[in-house]
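1. No letters, just coordinates:
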């Protein structure tokens, strides 16, 4: 039975409107996951584990069980996810199916995504599934962009995801992109930015200004999306990049260098061989580089990103970006996103703050 639920948290004097969601008894989810068996475990994150589950009617679901469900941090995480997901309804966003709350447990129930996440298709991932073809990668990029566009420009108030990465882009039965894990999202409430004392996100995807100052905005997500595009193109994980003997620095440094040298074939996932469109490759790399510019004000909005990925307005945007870059260089005011980002990610004290706090479903 689907009902409207309103929960009160006396210690905070807050009201949480959970909307049109199904409430599950804890026992039902316990049975569904075989008492949260390790055999049913499909993902781990900083705030909890995710299990595959079978409901009594045979429905396959993903159950996120928060760590320390009655602790302050876990409860805040729970409230945030419920509020965010109940507000955001779009074909490219993960739908929240239901929830469970007890004195000691907080659980969220989602539809099960049969094809895992983009992260499961990247190199270096244990038991990786077969590589995606080029057309599917482009479709995933556009779908994820549309999901983020909805969060930024069509939700009221708007929502920042704050952890855009391959593990949080899920794939449905048809390999369509579904943006998941809103646990780190923050409502903007009609303000331009949000400042936090604790950086939340994943190293390799975090925008420079967020990593150094804790200031996030929609453009923080745009940066993460740009890195996601580079992961889709290369088949490599940004988090793992640089750990092999023939790779140095951040993924962004490497791509910018190869792009300048006009050797884009070196970027492409070797599993694709020559089965990709050279023009589409150049265009997707350009979109990624526009998204990962050092200054947030120079990055496009997600609505512009969607249009560019669909073939509208990229040439003009790229030419304008190159002219601006040349002007800054002549004025000795050149902001090099790759160098600055490498400088930040080389700072171990910042990396400790920005450890991966959410994981795949």
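-> Yep, it's here. What you are looking at is a predicted structure, and each value in this text was computed from that prediction instead of being measured.

2. For the rest of this, base every contact and every neighbour count on C-alpha atoms.
-> Will do.

3. would you list every one of the helices in the stretch 101-250 of the chain?
-> According to DSSP state H, counting those that start in this stretch, the stretch 101-250 of the chain carries its helices in the segments 134-149, 208-213, 218-234.

4. Out of those helices, which is the most enclosed?
-> For the helices of the stretch 101-250 of the chain, the largest average neighbour count (mean count of other CA atoms under 10 Å) is found in helix 218-234, namely a mean of 26.

5. re the thing from before, could I get the helices of the stretch 101-250 of the chain as CSV with distance to residue 342?
-> CSV is the format used below for the helices of the stretch 101-250 of the chain (distance: least, CA to CA, whole Å):
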stretch, distance to residue 342
helix 134-149, 25
helix 208-213, 9
helix 218-234, 14
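
6. List just the one of these that sits closest to residue 330.
-> Nearest to residue 330, of all those, is helix 208-213, at 23.6 Å by CA to CA.

7. what helices or strands is that closest one leaning on?
-> Judged by 3 or more CA pairs under 8 Å, 6 or more residues apart in numbering; DSSP states H and E, helix 208-213 is in contact with strand 215-216, helix 337-345.

8. residues in contact with whichever helix or strand comes after the last one?
-> The one in question is helix 337-345. Heading C-terminal from helix 337-345, the first helix or strand you meet, by DSSP states H and E, is helix 348-353. Helix 348-353 is contacted from outside by 198-200, 203, 211-212, 344-345, using CA atoms under 8 Å, 6 or more residues apart in numbering.

9. and what of stretch 68-79?
-> 16, 47, 66-67, 103-108, 183-184.

10. what's near enough to touch the closest residue to residue 248 other than its chain neighbours?
-> Excluding the flanking residues, the one nearest residue 248 by CA to CA, 6 or more residues apart in numbering is residue 242, at 4.7 Å. Neighbour list for residue 242: 248-251 [criterion: CA under 8 Å, 6+ apart].

11. Residue 242 and residue 253, how far apart?
-> As for residue 242, its distance to residue 253 is 10 Å (criterion: CA to CA, to the nearest Å).

12. longest strand of this structure?
-> Determined from DSSP state E, the single longest strand within the chain is strand 14-23.

13. which residues touch it?
-> For strand 14-23, contacts defined as CA under 8 Å, 6+ apart pick out 1-9, 79, 82-83, 86, 96-100.

14. try stretch 246-259
-> Under CA under 8 Å, 6+ apart, the answer for stretch 246-259 is 204, 227, 230, 238, 241-242, 264, 266-267, 289, 338-339, 341-342.

15. Please compare the first structure with the one that follows:
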């Protein structure tokens, strides 16, 4: 028999752990999309927080893609024998470059397969044309093409499909004056109530849910929801220019009972407990009970002290964070102004997805219109993570003290309500990346004088950061998407989230490798050491990108081969025709000698050996015709790491790394 104190302990312990078998309701809400928690298959892609399910091409093509929520959804609870109800709301648009070239449509689906991707055309990206009965699914189709193979009623209908594309029931979207191909944003609501055995689909051009469903089906879906399912969207085209986009998405299941703790009673009555205390036991049993009591007596206080230590650690950490924030405010009090959260929230329309103008490792960037002052800003909103906060503090502490005409001006900041916000001057021409590589054919073309100005301005601001500041600033993430263009196409360097401060006489910054592939110096990838020469390498790649109009790493046309920009230009240099690398869109509208000089400057900066790279000051002098250009070998030198980094530097202790921001 168990002693009373152990029995009480076991009874209490049994009440501490709820059952893990019961299913729980699921809810998620994507106001805009990131790659987090989502899988994109086929031709689907992410752009400005919106998922495109099919290719965006100006010419007819065949395409299919799908978007799937990563986590399986529980629709059936074996313990209570309950099938969940579900409701989803999402906004989508179906655009067309050529209205006469349409088809085929998109679907919302549930499937046990998390790799659902079907064929183009009438298969809606949902089933494979060669194995049309293989995929298992429940789907609501939004079909924009009449396909006789699947008994479609017209080219503008909504239908319920189960395991095949011959719809169980359809409805004409025009019954509620909805043209699926209009290009307008359409909001859809799909509700299934298991207790009523009814599925309803609502459509509207507004965000107000209609009173009457477009499609209503009396059906029991419980037989199809006996296993975990994945939810998502699919779409397809076949010889058309139709583009299918999902703008936002909410989903929830309901109907499961809340998970409750389960106890496992030992069938011990009050009288039986009393009896236990009166039963005589042997001396050996008493000794065993004493040892057990002693063990619990020691373990109890030990556990208490562990909890106390953890609580103390968390409290001290919070106190340090608060102290850091107060020190930060004191340091920048004389610099950029502090915005209130209310001001920034109103200026960005509550951080509405329509105001997003950029994304990065730091977080999202929103266009902000400050009505009171009549100014426009760009607000960087930090991700809610330790990394986001550290990058926020780094960027604020660095840029608040910098002044240069080729830096993005910082207007202010805000650290309220758990938000970390930086307010910059709005750059009307966006990023250099977007201008060099426009998504549409009719984008802005940078003239040769603009490109020369960008090269000079960027070298000027880097010379300031590297050699003219009280503490040297190593940017570590120089790339075209971090270079903004003001109203006159002057370059403005931004995004100091990865930047580091260091004294001019100190060793290179020791850190985990950060930055963007294609722009990173080989020694930085090898050793994780950031120096001014790693910034020079990134600058060289940017200059080649500006002169050639090609990305640092790009797929060769009509081939799967990836081409490195530095290698490609160096090869042309070896063949004695380096100016052939010039951006074809310029149509030769440049001076050949100026183009040659800029390309050679780019190659000299992107030299594999950092010791052979010029300083950024030397680069500025070359571009201003103050000194002669450096000689660049015809053949690209083999990779070398004799880059002024000694073994001692590589294994430097923490004392040298304390200069990081």
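-> Structure's in. What do you need? Computed from a predicted structure; not experimentally measured.

16. TM value for the aligned chains?
-> TM-score of the superposed chains, computed with TM-score structural alignment, normalised by the length of structure 1, equals 0.82; 316 aligned residues with a CA RMSD of 2.2 Å.

17. aligned partner of the residue nearest to residue 248 of structure 1 in structure 2?
-> Counting by TM-score structural alignment, residue 242 of structure 1 lines up with residue 555 in structure 2.

18. for residue 41 of structure 1, same thing?
-> Match for residue 41 of structure 1 (TM-score structural alignment): residue 356.

19. How about the contacts made by the residue nearest to its match when sequence neighbours are not counted?
-> Take residue 356 of structure 2 and drop its neighbours on the chain: the residue closest to it by CA to CA, 6+ apart is residue 366, 4.4 Å away. By CA under 8 Å, 6+ apart, the contact list for residue 366 of structure 2 reads 348, 351, 355-358, 378-381.

20. Looking at those, state which has the most neighbours.
-> Using other CA atoms under 10 Å as the neighbour criterion, residue 379 leads those with 31 neighbours.

21. before we move on, which element is that one in?
-> Using DSSP H and E, the element containing residue 379 of structure 2 is strand 375-382.

22. whereabouts in structure 1 does that strand align?
-> Under TM-score structural alignment, strand 375-382 of structure 2 corresponds to residues 59-66 of structure 1.

23. Equivalent analysis for stretch 476-490 of structure 2, please.
-> Aligned by TM-score structural alignment, stretch 476-490 of structure 2 falls on residues 162-176 of structure 1.

24. How far off centre is that stretch?
-> Chain-centre distance of stretch 162-176 of structure 1: 7 Å, with CA atoms, centre = their mean, to the nearest Å.

25. So for it, what gets flagged as buried?
-> Neighbour-count burial for stretch 162-176 of structure 1 flags 162-172, 175-176 (criterion: 16 or more other CA atoms under 10 Å).

26. Tell me the one of the residues you listed nearest residue 194 of structure 1?
-> Residue 194 of structure 1 has its nearest neighbour among the buried residues of stretch 162-176 of structure 1 in residue 162, at 10.7 Å by CA to CA.

27. Residue 3 of structure 1: how many residues sit nearby?
-> Residues within reach of residue 3 of structure 1, counting by other CA under 10 Å, total 11.

28. In terms of helices and strands, where is residue 398 of structure 2?
-> Element membership of residue 398 of structure 2, judged by DSSP H and E, is helix 386-399.

29. Give me the mean deviation of that helix from structure 1.
-> Superposed on structure 1, helix 386-399 of structure 2 shows a mean distance of 1.0 Å to its aligned residues (mean CA distance after the TM-score superposition for structure 1).

30. Off-centre distance for that helix?
-> 18 Å.

31. quick one: the helix or strand just after it aligns where in structure 1?
-> Using DSSP H and E, the helix or strand that follows helix 386-399 of structure 2 in sequence is strand 410-414. Taken onto structure 1 by TM-score structural alignment, strand 410-414 of structure 2 occupies residues 96-100 there.

32. Structure 1: which residue goes with residue 541 of structure 2?
-> Alignment note (TM-score structural alignment): residue 541 of structure 2 maps to residue 227 of structure 1.

33. I'd say its match and residue 290 touch.
-> No - with contact defined as CA atoms under 8 Å, residue 227 of structure 1 does not reach residue 290; the gap is 10.7 Å.

34. Please enumerate the helices of the stretch 251-400 of structure 2.
-> Ranges of helices in the stretch 251-400 of structure 2, per DSSP H, counting those that start in this stretch, are 270-278, 283-331, 341-347, 386-399.

35. Which stretch among the ones you listed is buried most, on average?
-> The highest average neighbour count among the helices of the stretch 251-400 of structure 2, using mean count of other CA under 10 Å, belongs to helix 386-399 at a mean of 19.

36. what's the distance between residue 92 of structure 1 and residue 151 of structure 1?
-> Distance of residue 92 of structure 1 to residue 151 of structure 1, given as CA to CA: 10 Å.

37. Any chance of CSV for the contacts of stretch 68-79 of structure 1, columns distance to residue 155 of structure 1?
-> What follows is the contacts of stretch 68-79 of structure 1, written out as CSV (distance: CA to CA, whole Å):
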residue, distance to residue 155 of structure 1
16, 18
47, 25
66, 26
67, 29
103, 32
104, 32
105, 29
106, 25
107, 24
108, 21
183, 17
184, 16
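
38. Just the buried subset of those residues, please.
-> When those are checked for burial by 16+ other CA under 10 Å, the buried set is 47, 66-67, 105-108, 183-184.

39. Just the closest of these to residue 217 of structure 1, please.
-> Among those, residue 184 lies closest to residue 217 of structure 1 (CA to CA), at 12.8 Å.

40. What does residue 626 of structure 2 correspond to in structure 1?
-> Taking TM-score structural alignment, the alignment pairs residue 626 of structure 2 with residue 312 from structure 1.

41. check contacts around the most centrally placed residue in structure 1.
-> The residue lying closest to the centre of structure 1 (CA atoms, centre = their mean) is residue 164, at 1.9 Å. When contacts are counted by CA under 8 Å, 6+ apart, residue 164 of structure 1 touches 205, 221, 224-225, 228.
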